[in-house]
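Visitor: sharing a sequence plus its predicted fold:
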Amino acid sequence: MTQAHKQKISSKASQFTESVIREMTRVALQHNAVNLAQGFPDFPCPPELKQAAYEAIAGDVNQYGITWGDRAFRHALAEKVRWYLGLEIDPERHITVTCGSTEAMAATMLATVDPGDEVIVFEPYYENYGPDAVIASATPRYVSLHPPDWTFDEAELRQAFNNNTKAIIINTPHNPTGKVFSREELTLIAELCQKWDVLVFTDEIYEHILYDGTEHIAMATLPGMEERTVTINSLSKTYSVTGWRVGYILANPELTGAIRRVHDFLTVGAPAPLQRAGVAAMQLPESYYKELAILYQEKRDSLLQILDEVGIPYSIPKGAYYVLADISRFGYKTDVDFVLYLIKEIGVAAVPGSSFFSQPEKASKFIRFCFSKKPETLAVAGDRLLKLQSILQKAT
């Protein structure tokens, strides 16, 4: 009797690929290209964090800590949230420390979403959200953000809500567009979430990287929203430690209890000495955040000037550290083809827009540049990108 062939790969794993963003870093290394693809700084983190990490390791903070977060870090975090967002957070009941915001979103979805539930995702979106929904056996429901200001259509958003809607994901400031959701937009979303009894998962990892006087509004601060909002964040971007993998979740005690159980069996805990260094991060003065925004605005303006010189249109980001550029003038069939040309022939890596859209045809004219780099890095990238001028001249 012949044994039936069994499918070795799960249906979940078959629905998505490895990260395209991280793949672009590997291709960039192969071709010695300037990496404006993956979103990590190429400059040092604050020295206070390094010193705190050294001291924690030297002090033998090297074993398992409390699964859901080092107590000193949670208390320092609650104090920082209090002065920045105005939220009163109980460090014992409202905080879960995770292995980066990536695990935070996955743990949140696994703890709250059941098969058949729908999760609303604004598109374009950070590439992890789709696979997160699949892993949680949820159905993503996409709502378009429309260029150049990346606004959504109120009617489309209202139509997306229904009795199967469990949650909506909001990323503000937004990756990849640089959009910062306005109070008016968030108020409308809050109204719909309360009407349909929907949770909000907010990814606020770029909360301090803001431009042109733009204000970050945390959804949990809006009336009626603190109890139904799960706020996700990380040390990674604000403190330039993307490799430390220390993220955190703020949620009401009921949700926190479920999230902690999932987190416990996903990763046990985030790195103990680096959580202790997170205390130093939370204790940095308010001036640090003001200087950070000024630093990144200079980097943004530097990259935008380069794109202007080359003749590549773009949307002006109001937050985060990315620029979504329009490559339709180059005549390439796909965004992937153009990015591979850019890496291999021009020597600059970017991310194809298809990483951020559910349907590749929507993405074919977009690529994303990251500008969280040293001035010297951006200067080299600029010199190389200027080679594209001749291609555009031939095309016109």
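Guide: Yes, it's here. Residues are numbered from 1 along each chain as shown.

Visitor: can we go C-alpha only for contacts and neighbour counts from here?
Guide: Will do.

Visitor: so what's Lys333 closest to, chain neighbours aside?
Guide: Take Lys333 and drop its neighbours on the chain: the residue closest to it by Cα to Cα, 6 or more residues apart in numbering is Ser364, 7.3 Å away.

Visitor: below is an additional structure, to be compared with the one above:
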Amino acid sequence: MSLTRTAIRSKLPNVGTTIFTRMSKLAEEYKAINLAQGFPEFDCSTELQKLVDKYIRQGKNQYAPMAGVMALREAISRKTYLATNADYHPESEITITSGATEALYVAISAVVHVGDEVIIFEPAYDSYVPAIEMNGGIPVFVTLDPQYESINWESVSSKITDKTKAIIINTPHNPTGKVWTLSDLQKLTELAVKHDLLVISDEVYEHIIFDDRVHISASSIPALAERTFVCGSFGKTFHTTGWKIGYCLAPKDLTTEFRKIHQFLVFSVVTPFQFAIAEYLSEPDHYLALSAFYQQKRDLFLNAITDIGFIIKPSEGTFFQNVDYSNLSDEDDLILAERLTRKAGVASIPVSAFYDKVVDHKVLRFCFAKNDDTLLKGAELLQKIKVW
């Protein structure tokens, strides 16, 4: 077919296929164990499945309210108050979204105008920059140190200009597994208040924290909460990434602007799943037990790969583990990740993909949200392969 119309001008000219799609496709092609893309291999609880069936059979199959089913917003309000003492009103300060990715996109769209600068900590989850650029904003990067031991707040301060509108944070942090400390949140608060900045806090791994650490939400500091969109997800918490049920907590004035955009993107989110999650949240152990569940998997995987020769800093949270292979190979991380997929039969993600400009610290990211036998088989294949 001949092209007779004018070619469109791309709004995201530098965006191609994501590294997650690329590595998952390669894993499928070579029948490799996929420890690359971040989704659980196991199913959600049968109790939660039965609740979905219950509400489907009750006829909860039409549009939900634009802001979300009230029962779920009330459940989130109670859950948040118990965890942080932050009191979000279900009617005016909590919105149910089509996953956390939509929540993040809408929050950015609600406040970023052409020419506004938004500070991002890299390595960074890949949806932040496109959302900023789609709204005419300018991403400004603060690069974390290679070991992700601490945040250089002097560097953050130096990036703030009179054009800075917002800062995006992510804790627990994907891909590094870093969990922000109370000191980090306090320093963020000082800068946000001093420069009158908004904050967008990606907290989708809030219930996956290891070694007796505690997740400190942006909502737990009142001076920070009053200028923050807190974005969460039940996909990570309940092993239901395909349901795409997320939420956003924000003060009333920010929520008003948030909903203006949300209503024209998806309007509302799948109804029976919202009712099911609302009822499932009535038992706190359904999410409070998650850290121990995933720590067992992290430890199993780390013990299984300990003899390979990686330099390893155990993940503090999320369901990802980074490994430094600089003692084993000088190859670029993308080249090695692709070769391990083809030759070893194990797919991973090269961490350089999470930077604006390629920064190769010789680090690969593995997802351990898999069945134990899958993790052990993947580790066995990595042990045997002679590609190092």
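Guide: Okay, I see it. Remember, predicted model here, so these are calculated numbers, not experimental data.

Visitor: for the two chains, what TM-score is obtained?
Guide: Overlay of the two chains. TM-score (TM-score structural alignment, normalised by the length of structure 2): 0.95; 385 aligned residues with a Cα RMSD of 1.6 Å.

Visitor: before we move on, back to that, Asp337 is in contact with the residue nearest to Lys333 of structure 1, correct?
Guide: No. Contact between Ser364 of structure 1 and Asp337 fails when scored by Cα atoms under 8 Å: they sit 9.5 Å apart.

Visitor: what's near enough to touch the residue nearest to Lys333 of structure 1?
Guide: 328, 333-336, 352-354 (Cα atoms under 8 Å, 6 or more residues apart in numbering).

Visitor: return the member of those nearest to Leu388 of structure 1.
Guide: Ser328 (13.2 Å; Cα to Cα).

Visitor: just give me the match in structure 2 for that closest one.
Guide: Under the alignment (TM-score structural alignment), Ser328 of structure 1 maps onto Ser326 of structure 2.

Visitor: can you name the residues that contact the nearest residue to its match once chain neighbours are set aside?
Guide: Leaving aside its chain neighbours, Ser326 of structure 2 sits nearest to Lys362 (5.5 Å; criterion: Cα to Cα, 6+ apart). Counting by Cα under 8 Å, 6+ apart, Lys362 of structure 2 touches 324-326, 330-333.

Visitor: any of these buried? List them.
Guide: Neighbour-count burial (16 or more other Cα atoms under 10 Å) is assigned, among the contacts of Lys362 of structure 2, to 324-326, 332-333.

Visitor: which one of the residues you listed is nearest Ala32 of structure 2?
Guide: Of the buried ones among the contacts of Lys362 of structure 2, the one sitting nearest to Ala32 of structure 2 (Cα to Cα) turns out to be Asp333, at 17.6 Å.

Visitor: test my guess that that closest one contacts Ser352.
Guide: Yes. Between Asp333 of structure 2 and Ser352 there is a contact at 7.0 Å, judged by Cα under 8 Å.

Visitor: how about the helices in the stretch 151-300 of structure 1?
Guide: Secondary structure of the stretch 151-300 of structure 1 (DSSP state H, counting those that start in this stretch): helices at 154-160, 183-196, 253-266, 272-282, 286-310.

Visitor: so how far is the shortest one off the chain centroid?
Guide: The chain centroid and the centroid of helix 154-160 of structure 1 are separated by 24 Å under Cα atoms, centre = their mean, to the nearest Å.

Visitor: show me what it is in contact with.
Guide: For helix 154-160 of structure 1, contacts defined as Cα under 8 Å, 6+ apart pick out 120, 141-143, 192.

Visitor: mind telling me what Arg339 of structure 2 corresponds to in structure 1?
Guide: For Arg339 of structure 2, the residue aligned by TM-score structural alignment is Tyr341.

Visitor: what about the helix or strand hosting its match, how far off from structure 2?
Guide: Using DSSP states H and E, Tyr341 of structure 1 maps to helix 335-341. Comparison of helix 335-341 of structure 1 with structure 2 after fitting gives an average deviation of 1.0 Å (mean Cα distance after the TM-score superposition for structure 1).

Visitor: beyond that helix, next helix or strand please.
Guide: Using DSSP H and E, the first helix or strand after helix 335-341 of structure 1 is strand 348-349.

Visitor: I figured Leu340 of structure 2 hits Pro350, correct?
Guide: No. Counting by Cα under 8 Å, Leu340 of structure 2 does not reach Pro350; the two are 11.1 Å apart.

Visitor: so between these two, which is more surrounded?
Guide: A direct count of neighbours by other Cα atoms under 10 Å for Leu340 of structure 2 and Pro350 places Pro350 higher, at 26 against 22.

Visitor: need the contact list for the more buried one.
Guide: Taking Cα under 8 Å, 6+ apart, we find Pro350 of structure 2 in contact with 333-334, 337, 363-365.

Visitor: so Ser352 of structure 2, which of the three states?
Guide: helix (DSSP: H, G, I helix; E, B strand; the rest coil).

Visitor: how about Arg368 of structure 1?
Guide: At Arg368 of structure 1, secondary structure determined by three-state DSSP is strand.

Visitor: what does it align to in structure 2?
Guide: Correspondence of Arg368 of structure 1 to structure 2, assessed by TM-score structural alignment: Arg365.

Visitor: same thing with Thr377 of structure 1?
Guide: Checking TM-score structural alignment: Thr377 of structure 1 goes with Thr374.

Visitor: and its match, what does it touch?
Guide: Counted by Cα under 8 Å, 6+ apart, Thr374 of structure 2 has contacts Ile33.

Visitor: can we see that at 10 Å?
Guide: 33-35, 41, 301, 368, 380 (Cα atoms under 10 Å, 6 or more residues apart in numbering).

Visitor: reformat those as TSV; add secondary structure and neighbour count.
Guide: TSV is the format used below for the contacts of Thr374 of structure 2 (DSSP: H, G, I helix; E, B strand; the rest coil; neighbours: other Cα atoms under 10 Å):
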residue	secondary structure	neighbour count
Ile33	strand	20
Asn34	strand	28
Leu35	coil	27
Glu41	coil	14
Phe301	helix	23
Phe368	coil	29
Glu380	helix	16
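
Visitor: just the closest of those residues to Glu47 of structure 2, please.
Guide: Lowest distance from Glu47 of structure 2 to those (Cα to Cα) belongs to Glu41, with 17.9 Å.

Visitor: what's the burial count for the closest residue to the closest one other than its chain neighbours?
Guide: Closest residue in space to Glu41 of structure 2, ignoring its immediate chain neighbours: Lys370 at 4.7 Å, by Cα to Cα, 6+ apart. Neighbourhood size, Lys370 of structure 2 [other Cα under 10 Å]: 21.

Visitor: Lys370 of structure 2 reaches Leu35, doesn't it?
Guide: Yes. Counting by Cα atoms under 10 Å, Lys370 of structure 2 does reach Leu35; the two are 7.9 Å apart.

Visitor: number of residues surrounding Asn371 of structure 2?
Guide: Count around Asn371 of structure 2 with other Cα under 10 Å applied: 12.
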